[in-house]
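Peer 1: Provide a 3D model corresponding to the input given below.
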Amino acid sequence: MVQFDNSYARLPDRFFTKIAPEMAPAPEMVLWNAGLAELLGVSDWDAEICAGNVIPDGADPLAQVYAGHQFGGFSPQLGDGRAVLLGEVLSDAGRFDIHLKGAGRTPYSRNGDGRAWVGPVLREFIVSEFMAAAGVPTTRALAAVRTGGRVQRERGYPGAVLVRVAASHIRVGTFQFFTARGDNDAVRALTEHVRARHYPDASDTLDLYAKIVAAQARLIAKWMGLGFVHGVMNTDNMTVSGETIDYGPCAFIDGYSPKACYSSIDQHGRYAYEQQPSIAHWNLAQLGSCFVPQMEEELGGEHQAVEALTEVLNSFPELYQTAWVAEFGRKLGLADATREDVPLIQGLLGLMAEHGADFTNTFAGLRDGTARDWFLDRAAFDHWAEGWTARRSANWEEIVARANPALIPRTHRIEQAIQASLEGDDSLAHRLAETLAKPFTLKDEDRDLTFPPTKDEIVPQTFCGT
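Peer 2: Below you'll find the model as predicted:
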């Protein structure tokens, strides 16, 4: 029997609204994550439960409220406008939120329909499970379910629900919601909840903040190492647990460009690939401001509080750079990368940008010698490779194999899977979900999934699905 223990529901009522999912007319399972289901102890769940039609014993459904900076502008109230937190499952692996995304209207829907359509649901299932397999802290996907209803966007689409699993859904924007209202009691309660749930060894508020900052530095370095572009790094899309959340207009780089930006709503490249570290730093500054009142109490004054929090915030660039060097060092087969290796790393990235070399295939090709094939100027690559050969570790092939996936969720393949699903064929979605769950293993029959898009397959923009 599934054991629920809904700690978030025990917070004060102003943190959420109790609400059940809307009924789905004819739920149908599309993708099911059997391994995750076993981990959570929910192997017997069916489409009716996953769509929200049947509430499991012990669950306590609610919609969370939060605020957030969206493209730099502050929205004082957002919240779960199309999702319901079913509850928190306890398993041998820990405590996990079970979130039904696309479950219908809530008080925070802001005139939206509260639903999702099958395209974004398939994308989030496939991408989030790839990220988990690639070793990136992330929310995960238990199930993708068609509802049997229609969702109106630019036209009618099949409705769907994603069953999302997370360490929690507490965001920077959750803190901002209460800070904007001067509700310091709520911020203190949330702080203690986060410390107990995610950072039980944090000695005080400042130490908690430091651990959140460090977790984000490691996370963004992981993103950069995969050529991942989140697309919408608003403060309501940054978890305090350090997990990647909300795979809306996300994409992975094909031909490398540090300015890669795919989101249809990011007109000025605020969340472009190269901007992600600085945006994470900015978001963490917003979180730090939420801690000022309680830090004043703990340290005895506003000046002391701001100074201490600023010192922690200013540690982010160094933490990130250290994580970035280690990440890209491993991609080059360096067991002990240091700052002295930055010119070597940047040298390859510079060549890749100049030639538009495929990000994933270049790094994966270092092991078998095919990396140079992605460069028009082979002599320039060979010159760089001389320094790399002299520097790489004795067991470099093993390190490179573990650090560089052979397969990524290429945007054009996901788009093909979505279009096929709209025509009633889920086979490509199943294939991508299965294959990308083991991204470091390439079978001959899956080699086509390593190919970048042809000119007519390029997907220049991605969309959030709302």
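
Peer 1: going forward, measure contacts and count neighbours with C-alpha atoms only.
Peer 2: Will do.

Peer 1: tell me the spacing between residue 264 and residue 250.
Peer 2: 10 Å (Cα to Cα, to the nearest Å).

Peer 1: my error: substitute residue 345 in the last question.
Peer 2: Separation of residue 345 from residue 250 (Cα to Cα) stands at 25 Å.

Peer 1: of those two, who's got more company?
Peer 2: Counted by other Cα atoms under 10 Å, residue 345 and residue 250 do not tie: residue 250 has more neighbours, with 22 against 19.

Peer 1: so who does that one touch?
Peer 2: Neighbouring residues of residue 250 by Cα atoms under 8 Å, 6 or more residues apart in numbering: 228, 229, 230, 231, 232, 262, 263, 462.

Peer 1: wait, the fourth one touches residue 259, no?
Peer 2: No: with contacts defined as Cα atoms under 8 Å, residue 231 does not count as touching residue 259, sitting 12.0 Å away.

Peer 1: strands along the stretch 251-400 of the chain, start to end?
Peer 2: Counting by DSSP state E, counting those that start in this stretch, the stretch 251-400 of the chain has strands at residues 251-252.

Peer 1: run through the helices of the stretch 1-150 of the chain in chain order.
Peer 2: 34-40, 47-51, 118-133 (DSSP state H, counting those that start in this stretch).

Peer 1: of all those helices, which one is nearest residue 75?
Peer 2: Proximity to residue 75 (Cα to Cα) singles out helix 118-133 among these, at 23.6 Å.

Peer 1: off-centre distance for that closest one?
Peer 2: Centroid displacement of helix 118-133 relative to its chain, using Cα atoms, centre = their mean, to the nearest Å, is 10 Å.

Peer 1: what count of nearby residues applies to residue 309?
Peer 2: By other Cα under 10 Å, neighbour count at residue 309 equals 22.

Peer 1: second input sequence below; structure requested for side-by-side comparison:
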Amino acid sequence: MTENKAMTDAGWKFDNSYARLPQSFSTRVDPTPVRSPSLAVLNGPLAEALGLNAEALRGEEGIAALAGNRAPSGAEPIAQAYAGHQFGHFTMLGDGRAILLGEQIAPSGARFDIQLKGSGRTPYSRGGDGRAALGPMLREYIISEAMHGLGIPTTRSLAVVATGEPVYRETELPGAILTRVAASHLRIGTFQYVSAWQGAEALRTLADYALARHDPDAAAEDDRYLALFRRVIARQAELIARWQLVGFVHGVMNTDNMSIAGETIDYGPCAFLDVYDPATVFSSIDAHGRYAYGNQPHIGGWNLARLAEAMLPLFDPDEERAIGLAEEALSAYSELYRGHWLSGMRAKLGLLGEEADDETLIAELLELMQRHRADYTNTFVALSSEVPAGIGLFSTTDFARWQASWEERLARQSASREDVRRAMRARNPSVIPRNHRVEEALRAAVEEDDYGVMHRLLGVLAVPYAYSPEQAEYAAPPPSSDRPYRTFCGT
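Peer 2: Prediction:
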């Protein structure tokens, strides 16, 4: 290979297994070229893990591929069809502003979807322009990489390219395209679409594909479709528990935004708790709190029930028996979620083993945090260190009583207090992507073309359990305000 060839070869190694499924599952469509693309941000470590040449991606041909101006070798661009319950209402959807280039085969042998988000209109655009604004795409980059740093399963962001073209929402905004990397884009809504409009054989084809891609060890089981459903239940239960443990609010848990691979996907109006309150809603369109922080576990179960409805023909030819099998499988969700959450909360509080009163101890702390409007993340950071006196929650007599019970519980453990604190710091992040810090980074990038603020924030969020002095300024809660923080979906 010549030096010039090595410089320009990005290392794309595509397969296109989803494109080989029945034509009704997707539509062949090319991204719409943009006027003058420029690279806003590139995820070098992720590129390397995918077997890609980061320097080549920064070059003219690499940027052209990330902008959708030139399909990489081996790509077969498609827009996927799916349906979904949006705020409880069922509708036909599909990739209205995203195009799947194909599946990159990484050096590890793992397969990852490479999707361009904001790459132009598709047959599923429903009157939309198929484009995305720079701010929301940078936001997804920041939050998805923060979730990766926290160790929570997530789609990731390879790059954001500025298009050099405006998009029009409430105002004129700079356009952008995000390259999203996912284990797959199989959604609950994918099964709903095929079940509702494509029939039993197509549904079986989709389920077999999902098994081969995500649960090959379950494919040989006699009840392989129930096995698939149980795996999805288990992944969702663990994922949502992990959201709750760090105070993450997804914001739009429609069935089309829930991946059967157990990854966090579709970062729209998401945000993290500052003050602990289960009723917290950030999304400007969630007027009734359907997707409030405290409601996320319930919605997870509701969404899984919709998946069960879609998969019923696969469970048993007799509908009544199929419903019974689905209900039996689904009944495990609540206990699975509770187990993951309770285990995680014990770890956050340094509680080793299990005692009958642990749930009461945890519930009492959360009630105190809500009543005194305590910062969720920083309360656990303080408990993982030396609890400060005379500050908000920690100065109350209620907290003193709770702390005495907690200390008694810790005293019954053989581990030293320092070992307990060390273990707690490994489960309690010292920093999260604070909403005001994310907004600060977006303003600097979008309005001033200054990406330094964003890169510094990303550097801190990459190691959220470091407890380093450099992180202190990023751990501070936002200034007090009478106005609640609001997020928007960006479409």
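
Peer 1: got a TM-score for the two of them?
Peer 2: Once superposed, the chains reach a TM-score of 0.96 (TM-score structural alignment, normalised by the length of the first structure), with 462 aligned residues with a Cα RMSD of 1.5 Å.

Peer 1: picking that back up, and the helices of the stretch 1-150 of the first structure as TSV, adding mean neighbour count?
Peer 2: Output for those, formatted as TSV (neighbours: other Cα atoms under 10 Å):
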stretch	mean neighbour count
helix 34-40	15
helix 47-51	24
helix 118-133	24
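
Peer 1: for residue 436 of the first structure, find the nearest of those helices.
Peer 2: Nearest to residue 436 of the first structure among the helices of the stretch 1-150 of the first structure is helix 118-133; the distance by Cα to Cα comes to 5.3 Å.

Peer 1: follow-up on the earlier one: put together CSV for the helices of the stretch 1-150 of the first structure, with distance to residue 447 of the first structure on each row.
Peer 2: Shown next, in CSV, are those (distance: least, Cα to Cα, whole Å):
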stretch, distance to residue 447 of the first structure
helix 34-40, 25
helix 47-51, 33
helix 118-133, 17
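
Peer 1: relative to residue 194 of the first structure, which of those helices is closest?
Peer 2: helix 34-40 (21.4 Å).

Peer 1: which residues are in contact with that closest one?
Peer 2: Helix 34-40 of the first structure has contacts (Cα under 8 Å, 6+ apart) with 2, 43, 89, 90, 91, 92, 93, 142.

Peer 1: so the first one makes contact with residue 43?
Peer 2: No: with contact defined as Cα under 8 Å, residue 2 of the first structure does not reach residue 43; the gap is 9.7 Å.

Peer 1: any idea which residue sits dead centre in the second structure?
Peer 2: Geometric centre of the second structure, nearest residue: residue 264, 2.4 Å, by Cα atoms, centre = their mean.

Peer 1: alignment lookup: it to the first structure.
Peer 2: In the first structure, residue 264 of the second structure lines up with residue 244, judged by TM-score structural alignment.

Peer 1: swap in residue 330 of the second structure?
Peer 2: Using TM-score structural alignment as the criterion, residue 330 of the second structure maps onto residue 313 of the first structure.

Peer 1: and what of residue 236 of the second structure?
Peer 2: Alignment note: residue 236 of the second structure maps to residue 216 in the first structure; criterion TM-score structural alignment.

Peer 1: what about its match, neighbour count?
Peer 2: Using other Cα under 10 Å, residue 216 of the first structure has 26 neighbouring residues.

Peer 1: mean distance between whichever strand or helix holds it and the second structure after superposition?
Peer 2: Assessed by DSSP states H and E, residue 216 of the first structure sits inside helix 205-226. Following the fit onto the second structure, the mean deviation recorded for helix 205-226 of the first structure is 0.5 Å by mean Cα distance after the TM-score superposition for the first structure.

Peer 1: so which elements touch that helix?
Peer 2: helix 276-290, helix 292-299, helix 302-313, helix 316-331 (3 or more Cα pairs under 8 Å, 6 or more residues apart in numbering; DSSP states H and E).

Peer 1: so which of those helices gets nearest residue 126 of the first structure?
Peer 2: Residue 126 of the first structure sits nearest to helix 276-290 of all those, at 22.0 Å, using Cα to Cα.

Peer 1: would you mark the buried spots in that closest one?
Peer 2: Of all the residues in helix 276-290 of the first structure, those buried under the rule 16 or more other Cα atoms under 10 Å are 276-281, 283-290.

Peer 1: what is the orientation angle of it with helix 292-299?
Peer 2: Per axes from the mean of the first three to the mean of the last three Cα atoms, to 10 degrees, the angle that helix 276-290 of the first structure makes with helix 292-299 is 60 degrees.

Peer 1: specify, as a residue range, where helix 276-290 of the first structure falls in the second structure.
Peer 2: Counting by TM-score structural alignment, helix 276-290 of the first structure lines up with residues 296-310 of the second structure.

Peer 1: other residues contacting the matching stretch?
Peer 2: The contact list for stretch 296-310 of the second structure (Cα under 8 Å, 6+ apart) reads 188-189, 191-192, 195-196, 229, 233, 236-237, 240-241, 249, 253-255, 291, 326, 330, 333-334, 337.

Peer 1: quick one: it to the first structure mean distance?
Peer 2: With mean Cα distance after the TM-score superposition for the first structure, stretch 296-310 of the second structure departs from the first structure by a mean of 0.4 Å once superposed.

Peer 1: how far away is the nearest residue to residue 314 of the second structure once chain neighbours are set aside from residue 78 of the second structure?
Peer 2: In this structure, residue 314 of the second structure finds its nearest non-sequential neighbour in residue 225, 6.3 Å apart by Cα to Cα, 6 or more residues apart in numbering. The gap separating residue 225 of the second structure from residue 78 of the second structure is 26 Å, by Cα to Cα.

Peer 1: tell me the counterpart of residue 426 of the second structure in the first structure.
Peer 2: Per TM-score structural alignment, residue 426 of the second structure is aligned with residue 402.
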